[in-house]
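**Student:** got a predicted structure plus its sequence, pasted below:
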Amino acid sequence: MTATLTIAIDGPSGSGKSSVSRAVARRLGVGYLDTGAMYRALTWWCLERDLDLTDAQAVAAAARELPLDIGTDPDDPTVSVGGTDVSEAIRSTRVSTAVSAVATNLEVRSVLRTLQRDLMARAAEQTGGVVAEGRDITTVVAPDARVRVLLTASEEARLRRRSAELHGTADAAAVEATRDQVVRRDRDDSTVSTFTEAAEGVVLVDTSELDLDESVEAVLDVVAAHTAEPAE
C-alpha cells in the first residue's frame, strides 16, 4: 500500500455505499468520509433555519457558512453542526425527503466539493489513506483516486435494503413507503451527477446478490488488484 491510498466509491441509493465503504476503511485502517452526510447536514441546518430550499442563492450562502464538523473515523463517523450532534437527525424522513433540493444545487455542490477534497486529504495524511463515498466521487471530486468503484444493485435489492434500514422490515408496505426516497432521489440526483454507469477507469461491482461481507470482500479484491506491486 502506498503512503496515501485514496479509494472513491459511488453508486445509487441502497447499493451499499455507506456500509461497504465504512467496512473497507475499517479493514484497511484508513479514514472514511461520507460526503452524502454533508449534504444531509446542510439540509438539516437549512430546515432548522426555515430557509426556502428552492432559493438556490440562500442555500448556497448557507453552505459557505455551514459550521460542519464531520468525523472520518470509520468506527465513529460523527456529524455535528454548530456543536449539535446531528448524526441521527440527518437520517430522518424530514431530511431524506428534502435533501435532493440541496444536493442538486450546483453552487452548493461546488462549495462542498472543495470541503470534501480538504477532508479527504486530511484523513489520508492522518491515517495513510481514505475511503470516500457519495455522488460524483469517482468522476468529479476524486477522479485521480487510485481506486475508483461504482457499486450497483437491482432496484428490488436497493429498495429491500433501504426498507430494512429505515423500517426494520422489507415487507411490501415498507418497500413501497421507501420507494420515493430511493427512486425519486436517484432520479433527481441524476440531473447533476452520473452514478448509474461506470466511467472509464471505474470498476463496477454489482451487489444485488451479495450480502455485506461479500460486498466488502468484492471491493477489497478490487483494491488489492489496483495496489499490487508489479512483478519484476
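**Tutor:** Looks like it arrived, so ask away.
**Student:** only C-alpha atoms from now on, for both contacts and neighbour counts.
**Tutor:** Will do.
**Student:** wait, G71 touches P77, no?
**Tutor:** Yes: taking contacts as Cα atoms under 8 Å, G71 lies within contact range of P77: 4.8 Å.
**Student:** what sits up against the helix or strand hosting A218?
**Tutor:** Applying DSSP states H and E as the criterion places A218 in helix 212-227. Applying Cα atoms under 8 Å, 6 or more residues apart in numbering, the contact partners of helix 212-227 are 1-2, 7, 16, 19-21, 23-24, 146-147, 149, 203, 205, 207.
**Student:** likewise stretch 185-194?
**Tutor:** So stretch 185-194 is in contact with 12-13, 100, 103-104, 106, 135-136, going by Cα under 8 Å, 6+ apart.
**Student:** next up, a second structure to put side by side with the first:
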Amino acid sequence: MTDITSTTDAAKFIAIDGPAGSGKSSVSKEIARRQGYGYLDTGAAYRALAWYVLERGADTADEQAVLAAASDFPLQQGLDADDRRVAVGDVDVTDAIRDPRVSAAVSGVARVPAVRVQVNEVFRRLVAEAPYPAVVVEGRDITTVVAPDAPVRILLTAAPEVRAARRAAELGGENAAAVAEALHKRDRSDSAVVDFLTAAPGVDVVDSTDLDYQQTVDAVLAVIGERLGERNG
C-alpha cells in the first residue's frame, strides 16, 4: 500500500471534502481552471465501479461481488476540469455512470471499507502520475483518509436546507421536498462510513450557506493561497 504520509504523494493534493449540494464539485472545477491544476471527481470513480459491478451481472448489495470487481477495476479517469472522461477498460462510461440505476447502486459500493481502501490507492496513483503541479481532489474523506498530510485541506459545507435547494435547482426544479429527502438519505448513508460533516483537526472550513458561487470560489482560493504561502514561506 502507498504510504499516505509520504510528502511526495501528499504534496500535489488540494483536498476538498463536503456533503452533496455544498458546491464542492463546481467550485473545485473552477479552482482547477484558474490555477492550472488537475481536477479529480472521486464520486465518478465510485459510480464507475458501481457500473462495473452491474455490468458483471452482480448486485452492489453483495459485498463479495463488489470486492471482486474492485480488485479488477481498470479505471481510466481524465483530470482536465473541462474534459473529464471516465472509462472502464476500453468502455467510455462518462455518460453511463450518471444513469439512475447507477446512482441507486453507488452507495452499495462506497459503503464497503475494503473497497474504499482499494479505490483510494487508485486516487493516489492518479494524482502522483498527473502532469499538473497539483490536483484538486474532492470527495468525502480526502482530507482525512486519502491525503491527511495534503498542504491544503478544506471542508466545504452549507446548511442542509441550502444544499437541498441548490441540488433541486441543478436538477431543473425538481420537487424540492423529494430532492431534500434524497440528499438527507445520502448524507445518512455516507456518514455511516465516513464523517464528512465535521472538520478534522487542521482542516479549514468554508461555509457557503450565505455565499454565492463566486464568493465561495474566492473564499476557497483565499484558503489555498494562505496554506500554500505558509508551506512555501
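**Tutor:** Good, I have the coordinates. Predicted model only: the values in this text are computed from it and were never measured.
**Student:** circling back: pull out the buried residues from the helix holding A218 of structure 1.
**Tutor:** For helix 212-227 of structure 1, the neighbour count (16 or more other Cα atoms under 10 Å) marks 215-216, 218-220, 222-223 as buried.
**Student:** map A150 of structure 2 across to structure 1 for me.
**Tutor:** Counting by TM-score structural alignment, A150 of structure 2 lines up with A145 in structure 1.
**Student:** for that match, which non-adjacent residue is spatially closest?
**Tutor:** T6 (5.1 Å; Cα to Cα, 6 or more residues apart in numbering).
**Student:** touching, the one you found and P143? I think so.
**Tutor:** No: using Cα under 8 Å, T6 of structure 1 makes no contact with P143, being 10.2 Å away.
**Student:** for the residue sitting nearest the centre point of structure 1, give me its contacts.
**Tutor:** In structure 1, the residue lying closest to the centroid (Cα atoms, centre = their mean) is G134, at 2.8 Å. Contact partners of G134 of structure 1, counting by Cα under 8 Å, 6+ apart, are 9-11, 17, 34-36.
**Student:** for M120 of structure 1, see how far away the alignment partner in structure 1 of G139 of structure 2 is.
**Tutor:** In structure 1, the residue matched to G139 of structure 2 (TM-score structural alignment) is G134. G134 of structure 1 sits 13 Å away from M120 of structure 1, taking Cα to Cα, to the nearest Å as the criterion.
**Student:** three-state assignment of Y132 of structure 2?
**Tutor:** Recorded secondary structure, Y132 of structure 2: coil (DSSP: H, G, I helix; E, B strand; the rest coil).
**Student:** what about it, how many residues close to it?
**Tutor:** Neighbourhood size, Y132 of structure 2 [other Cα atoms under 10 Å]: 16.
**Student:** strands of structure 1, start to end?
**Tutor:** Ranges of strands within structure 1 are 5-10, 31-34, 68-70, 79-81, 84-85, 129-133, 147-152, 203-206, based on DSSP state E.
**Student:** now these in a markdown table, please, with extra columns for distance to E197 of structure 1 and mean neighbour count.
**Tutor:** A markdown table is the format used below for the strands of structure 1 (distance: least, Cα to Cα, whole Å; neighbours: other Cα atoms under 10 Å):
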| stretch | distance to E197 of structure 1 | mean neighbour count |
| --- | --- | --- |
| strand 5-10 | 10 | 27 |
| strand 31-34 | 20 | 28 |
| strand 68-70 | 29 | 18 |
| strand 79-81 | 29 | 19 |
| strand 84-85 | 35 | 12 |
| strand 129-133 | 16 | 30 |
| strand 147-152 | 8 | 26 |
| strand 203-206 | 8 | 18 |
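**Student:** adding distance to A60 of structure 1 as columns, could you present those in JSON lines?
**Tutor:** Listed next are those as JSON lines, based on distance: least, Cα to Cα, whole Å:
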{"stretch": "strand 5-10", "distance to A60 of structure 1": "23"}
{"stretch": "strand 31-34", "distance to A60 of structure 1": "20"}
{"stretch": "strand 68-70", "distance to A60 of structure 1": "14"}
{"stretch": "strand 79-81", "distance to A60 of structure 1": "16"}
{"stretch": "strand 84-85", "distance to A60 of structure 1": "21"}
{"stretch": "strand 129-133", "distance to A60 of structure 1": "22"}
{"stretch": "strand 147-152", "distance to A60 of structure 1": "28"}
{"stretch": "strand 203-206", "distance to A60 of structure 1": "32"}
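**Student:** fine by me, thanks again.
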